[in-house]
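> here's my sequence, what's the structure:
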Amino acid sequence: MISAVPPAAPPVKIPIRVKPGSARARVGGSYGDKGALVVAVTERAVDGRATAAALRAVAAALGVRRSAVSLHSGATSRDKVLLVEDPPADLVTRLDMLRG
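Now for the predicted structure:
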């Protein structure tokens, strides 16, 4: 008997605004007219450390594996776009709660 594997949900792009060098790490709030998710990290923007910390923080805040979150664009910018592979069904609700 062949079992059908449900198709994976398409990847979702999430715009974020990274605030490196913050006193404490947190994910929440909205930035700009596009509603980018604000991600504050304690790491400085040196050698990609702030970006790596932002990826970890977003994965934890959304309740997904770190490997499911990758950088789509903005490697050297505070404004980045992340890609979430196989997102949970309630991702939009989770993002709305984080954005406030």
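> all contacts plus neighbour counts: C-alpha atoms, from now on.
OK.
> so residue 98, which of the three states?
When classified by DSSP: H, G, I helix; E, B strand; the rest coil, residue 98 comes out as helix.
> I'd guessed it sits against residue 28; true?
Yes - look at residue 98 against residue 28 with C-alpha atoms under 8 Å: they come within range, at 4.7 Å.
> residues shared between the contacts of those two?
When contacts are counted by C-alpha atoms under 8 Å, 6 or more residues apart in numbering, residue 98 and residue 28 are jointly contacted by residue 37.
> structure for this one too, so we can compare:
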Amino acid sequence: MVTTAREQRIQRNGFYHDRVPEFTITVRAKPGASRPRIGGAHGEPPELIVAVRETAASGRANAAIETAIATEFGIPPSMVDIRAGHAGRQKTVALYVPDGAAAQATLDRLLASGDD
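Below is the predicted model of the structure:
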């Protein structure tokens, strides 16, 4: 059986793709920010704002965004996967979380925490 790189990462972290629910969020990326932060909403429906110091060159900002989201949601970075918008500011991000209700509560808190 051939597995994808994402499935291999999930298996290495003790989670299995078929047992862990996928939680999808929309993110508004701000690469090259002077101050890294995560929180606040942009647009309607609301997109979670994630500002990182890394520039968009060579995917460094995407990796930093995945790490920042993982830290806030309390999961390993390998459990965060940018599904769409790799080259744009608007991104669709999948999180593999054991508790969807807790993830929704975290997202709601982060969306409400911004000053934008």
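> structure 1: matching residues for the longest strand seen in structure 2?
Criterion DSSP state E: the longest strand present in structure 2 is strand 22-30. Mapped onto structure 1 using TM-score structural alignment, strand 22-30 of structure 2 spans residues 11-19.
> what comes up buried for that stretch?
13, 14, 15, 16, 17, 18, 19 (16 or more other C-alpha atoms under 10 Å).
> which residues touch it?
31, 34-41, 50-51, 54, 72, 78-87.
> sticking with the residue positioned nearest the centre of structure 1, tell me its helix or strand.
Computing the C-alpha centroid of structure 1 and ranking residues by C-alpha atoms, centre = their mean puts residue 58 first, at 3.9 Å. Taking DSSP states H and E as the definition, residue 58 of structure 1 sits inside helix 49-62.
> measure the mean distance from that helix to structure 2 post-superposition.
In this overlay with structure 2, the average offset of helix 49-62 of structure 1 from its partner residues is 0.6 Å by mean C-alpha distance after the TM-score superposition for structure 1.
> which other helices and strands does that helix contact?
The contact analysis (3 or more C-alpha pairs under 8 Å, 6 or more residues apart in numbering; DSSP states H and E) places helix 49-62 of structure 1 against strand 12-19, strand 26-31, strand 36-40, strand 69-73, helix 91-99.
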